[in-house]
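Student: Got a predicted structure here, sequence first:
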Amino acid sequence: MAAPVSVKDDQLTRLVALSPGSPGSGRVAGLVRRVCAQTLSLPPLPAEVAVDEPQSEAESVIAEFAEQFSADVSTITAEQRSRLFKVLGDGIFGVVVQMYIADFIPRVRAGLEALDVGAQYLSWTHAPVEWDHTTDPSDVVFNEFLPAVGSMRALDPVTSELVRLRGAAQHNCRLCKSVRESRALDAGGSETLYADIEDFEQSKLLDERAKAALRYADALIWTPSHLVADEVVEVRARFSEVEAVELTFDIMRNASNKVAVSLGGDAPRVSEGTETYLLDSDGQTVFS
């Protein structure tokens, strides 16, 4: 078995540097990065091509979809999806993956800066970008970044699962809601405990550490530009620095479900009940 991996210092930098297409032709990437950041009221990712406004009907369709992707992915309509497919054709998946990068890395930056942790992951915020025109963003996201996050083991599995299920509900990912991680179940997770996630502030089963993690997840999902000081202080008080970094990356990893939700590809694994899976030491999802 391969040795466990973890998120490397330069992995966000690599994601930021992805600018598919020939040099100078990155209008779509530039547009998506501006729209997502504007929707979140956060600083945008660097863009090789600065784009202020859509300059065609096709770009307007992409901008509308990106805005809804960032604001509330669960409300993207079939009509919006159809219009995007007509504009992008087979390229739709790659562009939506770019939306995920443009949408969530600014949230991670806001979280890590507010917590004052993980500065090594933010070198891209002050260094020149060496643009990558050849690498497929979906390959880096799904085959490198997400498994690397999944392999991190500082945070206990129950907290990771609570945060995952909260994100699943907030984004209304049917697939994510239909599965349960086995390490968390072995460590004390249960349907009784998970049922309290919806109204976690009133829960008598969830402890204050779990509630702090869930508040932080909600903040990154809904109000990343207005992180509440008390919530940040509570995370710092109840989690070590390495746990807080992992918690932040976990929220981003879970939010990759926005790609499937936005494209209508989030069908549940089972029609009734839930299915168990293992997030193995390599960060891979393994169903029995």
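Tutor: Happy to help now that I have it.
Student: From here on, just use CA atoms for contacts and neighbour counts.
Tutor: Will do.
Student: Buried residues of stretch 26-37, list them for me.
Tutor: For stretch 26-37, a neighbour-count test (16 or more other Cα atoms under 10 Å) marks 26-37 as buried.
Student: alright, now check it against this:
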Amino acid sequence: MTSNLVSADIGLADHSIWRLPGQLCALRPDATQLLDRVNEHAWRTAEPALLELMRLRVACLIGNRAGEAARSPAARTGDLSEAKINDLPAYPTSTHFSPVERECLAFAEQFVMDVSGMTTAALDVLAHQLGRTELSDFVGALYAIEFTQRLQMVAQVLLAPVVEAAAAPAPTSAVADTAKSEPHLDLPMRKVLATYQDAVVRGQALDSVTTELVRLRCARTHRCRICQTLRLADAQAAGVDETMTAKIDFYERSDLPERFKVALRITDAFITRPDSLSETVAEQARSFFSSEQLAELCLDITKWSTQKINVALGTDGADRLPTNKAGVSFFGFDDAGRVAGFWAN
């Protein structure tokens, strides 16, 4: 079976399908510009018509009505007609779809709805269809089209009433230098994605306690083994202990401060149904967090949710981590936003 991953002309891609709210870009230009690069890479490395089908299916699953109505010119190739798009909900039986497309769409549905339910058999089938070496890039591209849409939807609700949309400032020298020195077209998706993750971590607006509770909520929802084992050292120093983290699973009924509950409500909406984020919760969020903190919270959720890639690929094992008697391992980040190491105490 030949690979479905090809090099596409990015000039055909419509950047509007991944354009983020202007207010978010103005608050965090470095991270949002690097996320643009992630999306550019995704559309260059994945077959565009197939990626468009998955983007549209993801939009439907998460309630992104604007995303469903949009179309990417990069995908207007071959037999990707409106009739085929309209038949997307019936893809398992529709004659419009090839066996490869059916397998990829089924994989995308599982990835979006319950990534922890991914099976080795499903991975093997997809690897056979796409090629084993291309599988990681494919899953990374799927992550990009899913979480860019989620970020678009949630950031618009949380930030629009607070910050006027503005043109994003020019990129910092670090971002500009990275763009010049790294021809990311030749890099695997994981490395392009890593530059975005590092930029998100470099944010300083949100406190470490909120950050850790949100990170663990993502990890437990996605059932990432390694991320559930880890604890942020900065959060531990700020008072987060196992008694506190045990409350995350039933936070609404817990005695956690309301500020943390609001952050967790946003997290739940973001990673499940972003269209369910109500204006009531948004107003609560604005009463507890500044616009800069809300922008960081949104980006943090996308960063922590890259764990879905490892869960899907079955590479989320925690066996090599040094752990204490409670089975916990601590970690931290350096000034560049990269993991600085793991330790048991």
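Tutor: Yes, it's here. If you're wondering where the values come from, they're calculated on a predicted model, not measured in any experiment.
Student: TM between them?
Tutor: Overlay of the two chains. TM-score (TM-score structural alignment, normalised by the length of the first structure): 0.86; 272 aligned residues with a Cα RMSD of 2.5 Å.
Student: Would you tell me which helix is longest in the first structure?
Tutor: helix 92-115 (DSSP state H).
Student: which part of the first structure lines up with stretch 284-296 of the second structure?
Tutor: Following TM-score structural alignment, the partner segment of stretch 284-296 of the second structure in the first structure covers residues 234-246.
Student: Between the two ends of the matching stretch, how far is it?
Tutor: The first residue of stretch 234-246 of the first structure is 16 Å away from its last residue (Cα to Cα, to the nearest Å).
Student: Give the buried residues for it.
Tutor: Residues of stretch 234-246 of the first structure classed as buried by neighbour count (16+ other Cα under 10 Å): 234-236, 239, 241, 243-246.
Student: can you tell me which of these are in helices?
Tutor: Those of these lying in helices (DSSP H): 234-236, 241, 243-246.
Student: Do a quick rundown of the strands in the stretch 201-345 of the second structure.
Tutor: Using DSSP state E, counting those that start in this stretch, the strands of the stretch 201-345 of the second structure run over 230-232, 329-333, 339-343.
Student: matching residues in the first structure for stretch 108-125 of the second structure?
Tutor: Counting by TM-score structural alignment, stretch 108-125 of the second structure corresponds to 66-83 in the first structure.
Student: what sits up against the matching stretch?
Tutor: 32, 35-36, 39-40, 61, 65, 96, 99, 103, 170-173, 222, 258, 261-263 (Cα atoms under 8 Å, 6 or more residues apart in numbering).
Student: PyMOL command to pick out the buried ones of those?
Tutor: Selection of buried members from these for PyMOL, criterion 16+ other Cα under 10 Å:
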select buried, resi 32+35+36+40+61+65+96+99+103+170+171+172+173+222+258+261+262+263
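Student: Take the contacts of stretch 66-83 of the first structure and keep only those in helices.
Tutor: Assignment to helices by DSSP H places the following of the contacts of stretch 66-83 of the first structure there: 32, 35-36, 39-40, 61, 65, 96, 99, 103, 170-171, 222, 258, 261-262.
Student: Ala47 of the first structure: which of those residues is nearest?
Tutor: Closest approach between those and Ala47 of the first structure, by Cα to Cα: Val32, at 9.4 Å.
Student: From His128 of the second structure, how far off is the alignment partner in the second structure of that closest one?
Tutor: Here Val32 of the first structure is matched to Met54 in the second structure, going by TM-score structural alignment. Applying Cα to Cα, the value for Met54 of the second structure to His128 of the second structure is 19 Å.
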